[in-house]
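Here is a sequence with its predicted model. Questions after.
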Amino acid sequence: MELNVNLGKDSYRILIERGLLKRAAKEIREIYQGKKIAVISDDSVYAFYGESLLEQLKEYWECSAVILPHGEASKSIDVLPGVYAQLLEAGISRSDLIVALGGGVVGDLAGFAAATYLRGIPFVQIPTSLLAQVDSSVGGKVAVDLKEGKNLVGAFYQPKKVLIDPDVLKTLPERYIHDGMGEVIKYGCIKDAELFALLRRAGSFDGLADHLTEVITRCVDIKRQVVEEDQFDTGERMLLNFGHTLAHAVEQRFAYERESHGEAVAIGMYQITRISEELGLTREGTAGEIRKILESYGLPVSCGVHLSELKEAMKRDKKNFKNSLRLILLKEIGESIIYPSDLSFFEDERMV
């Protein structure tokens, strides 16, 4: 399956195909004829796929690897100087290429490094987690975390190509399959009631086995359309942040060490829908539908803290503008809206 992201000079192709990683070098040759490639990965993903990818690439290019510790802690502004130093040591110039091989942490950090190193060099995304395949590898949002919050330093920087191989998900730990399903369910909630129904019928990730490439493609196609409409996240693209205002606050509250991103998004989607339903903004029963599907895919719906504990982080949310929060709510499954509000939307004493 091939999708094209049409952004003028920043347009690129997304390929979604089982076994695609085995011919990654051939696909990269179509868009890059330079001399050197630096692969940025983490120790976990590299152990599975790094050497075989470098073996392919070395047929055509001089190659080096930057290997980070796995986990959210690597997506930190403090890690970047070390990455830049290794790129310099490898002699990577503005005419060379970075390949991001990994999940959302690697893709975000490698993309930000590409956007800022030597004022910008091209990069390719090869996402290896479900979350990265359906969401973070597409659209050009790249960022690192500060201790004060998630993704607070970033850029819009589109890749030259995205190569998605569903077969690599076979090596993912079960928790990170669940993690990715948080974002998959999000797409059904905000834009695709039929996708939501398919997920509900399947009932588990194993139940999706025969539909996995289709599900990934539907999620990516929704994101592609939204990004083409609103590349810089000023309107329609904000719908992709459903659940994220609470999610980022939950992640920061526990120093990125307890809930994964997809787990936090699951909590955020259910809890904000529960509130909006009580306020009469969402069709009755919607929160219950979301809770059932999240639980069937092994995702949490609560984190056991009061909203007052999360509000400081929400003040720094990127959607907080002039003390107004642009919240993403559902009218019903498959239909989402941008709802201007403020922190008073979240009652201090409510437990989430």
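In hand now; what should we look at? Numbering: from 1, shown residues only.

CA atoms for contacts and neighbours, from now on please.
Fine.

Helices of the stretch 101-250 of the chain, residue ranges please.
104-116, 130-131, 174-191, 193-202, 212-229, 244-253 (DSSP state H, counting those that start in this stretch).

so what does the last one touch, helix or strand wise?
Think helix 244-253. Under the contact definition 3 or more C-alpha pairs under 8 Å, 6 or more residues apart in numbering; DSSP states H and E, helix 244-253 sits against strand 149-156, helix 261-278, helix 311-315.

Which stretch among those is buried most, on average?
helix 261-278 (a mean of 25; mean count of other C-alpha atoms under 10 Å).

Distance to Leu53 for the helices of the stretch 101-250 of the chain - can I get that in TSV?
Supplementary listing: those in TSV, determined by distance: least, C-alpha to C-alpha, whole Å:
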stretch	distance to Leu53
helix 104-116	16
helix 130-131	19
helix 174-191	22
helix 193-202	33
helix 212-229	22
helix 244-253	32
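
The ones you listed: which one's closest to Ile338?
helix 174-191 (10.9 Å; C-alpha to C-alpha).

one more structure, for comparison:
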Amino acid sequence: MEKIFIGNNFLSKINQLFDFSRFSKLAILTDTNVAKHWLLPLKKSLKKKTSEIIIQPGEKEKNIKTVKNIWKKMFDFGLDRKSLLINLGGGVICDIGGFSASTFMRGIEFLNIPTTLLAQVDASIGGKTGIDFEEIKNGIGVFKNPIGTIIDVETLKTLPKREFVSAFGEIIKHGVISGREYFNFVTSKKPEEFNEDELVKIIKGSIKIKSAIVKQDPKESGLRKVLNFGHTIGHAVESLSWKTDSPLLHGE
């Protein structure tokens, strides 16, 4: 499994967590929403010349057209097999960034910095990368772990309430498949009532549950399918909602 760091103000300490000198070039993939808040602080912390690829936010961007644009930028910036792609954003960025890196020049390393609660407990962990194909969610993808995942709860301060609350759909699922103690804790309050320390505990709890399952079944040949609990119907409803004026978030 990759290195996972969970805490506060990690963006300002990123050079203490990883040695970036071994990479020929760095590029950051993010979206316009996240870039407004966290792109500049990250670039300042890296203290190394960094290219940036900024896409539009949302599930609608998780397609092969966007991937081709990302690949083109990576070639334009002169990235090679010794380069690193840093995915700064939510689940879409982690999914599409991981897929783009894993297929660029037969695969380069990538680092996940999830900025949404859902990505912190789910999409950034476990080595799944991918894009949607037509109306099939995550229909195309590969298994590849990032070199690490940096979870900075500070980034949740700029997250819209609806996205924050929707993440608890995935968190509660982890409680359902793992046992009563964690389930009781994550359902003991409304999502917005948990303080920062409790959020760190929740994130660590969900990652512990998911990581233990992924370690035993990294490519979803058996046990890992338990992590898809609720997805059979959930993904279908979510995909149908994309055709409406009120598309659903993943946890809804």
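Structure received. Only a predicted model underlies this, so the values are computations on that prediction, with no experimental measurement involved.

What value does the TM-score take for this pair?
Here the TM-score for the pair of chains, by TM-score structural alignment, normalised by the length of structure 2, is 0.95; 250 aligned residues with a C-alpha RMSD of 1.4 Å.

okay, the helices of the stretch 101-250 of structure 1, which one's buried deepest?
Taking mean count of other C-alpha under 10 Å, helix 104-116 is the most buried of the helices of the stretch 101-250 of structure 1, at a mean of 27.

okay, and that one goes to which residues in structure 2?
Aligning helix 104-116 of structure 1 against structure 2 (TM-score structural alignment) gives residues 91-103.

counterpart of stretch 272-286 of structure 1 in structure 2, which residues?
Aligning stretch 272-286 of structure 1 against structure 2 (TM-score structural alignment) gives no matching residues.

for that stretch, how far is the first residue from the last?
Using C-alpha to C-alpha, to the nearest Å, one end of stretch 272-286 of structure 1 lies 11 Å from the other.

ok, now stretch 188-205 of structure 2?
End-to-end for stretch 188-205 of structure 2, by C-alpha to C-alpha: 15 Å.

how many other residues sit next to Pro41 of structure 2?
A count of nearby residues for Pro41 of structure 2, using other C-alpha atoms under 10 Å, gives 12.

Name the SS class of it, please.
Here Pro41 of structure 2 is recorded as helix under DSSP: H, G, I helix; E, B strand; the rest coil.

And it? What does it align with in structure 1?
By TM-score structural alignment, Pro41 of structure 2 lines up with Ser52.

now swap in Pro146 of structure 2 and tell me
By TM-score structural alignment, Pro146 of structure 2 lines up with Pro159.

shouldn't its match be in contact with Tyr12?
Yes: in this structure Pro159 of structure 1 lies within contact range of Tyr12 using C-alpha atoms under 8 Å: 7.2 Å.

From His174 of structure 2, how far off is the most far-flung residue of structure 2 relative to its centre?
Most distant from the centre of structure 2: Arg180, at 26.4 Å, with distances by C-alpha atoms, centre = their mean. As for Arg180 of structure 2, its distance to His174 of structure 2 is 10 Å (criterion: C-alpha to C-alpha).

what's the overlap in contacts for these two?
Counting by C-alpha atoms under 8 Å, 6 or more residues apart in numbering, Arg180 of structure 2 and His174 have no contacts in common.

For the residue lying closest to Glu196 of structure 2 once chain neighbours are set aside, grab the count of nearby residues.
Leaving aside its sequence neighbours, Glu196 of structure 2 sits nearest to Val153 (C-alpha to C-alpha, 6 or more residues apart in numbering; 7.5 Å). The number of residues packed near Val153 of structure 2 is 22, by other C-alpha under 10 Å.

do the same with the one 3 residues further on
Leu156 of structure 2 has 18 neighbouring residues, counting by other C-alpha under 10 Å.

quick one: it and Leu118 touch, right?
No: in this structure Leu156 of structure 2 lies outside contact range of Leu118 using C-alpha under 8 Å: 10.3 Å.

what is in contact with the two at once?
With C-alpha under 8 Å, 6+ apart, Leu156 of structure 2 and Leu118 have common neighbours Phe164.

if I look at Asp192 of structure 1, how far off is Ala143 of structure 1?
The gap separating Asp192 of structure 1 from Ala143 of structure 1 is 27 Å, by C-alpha to C-alpha.
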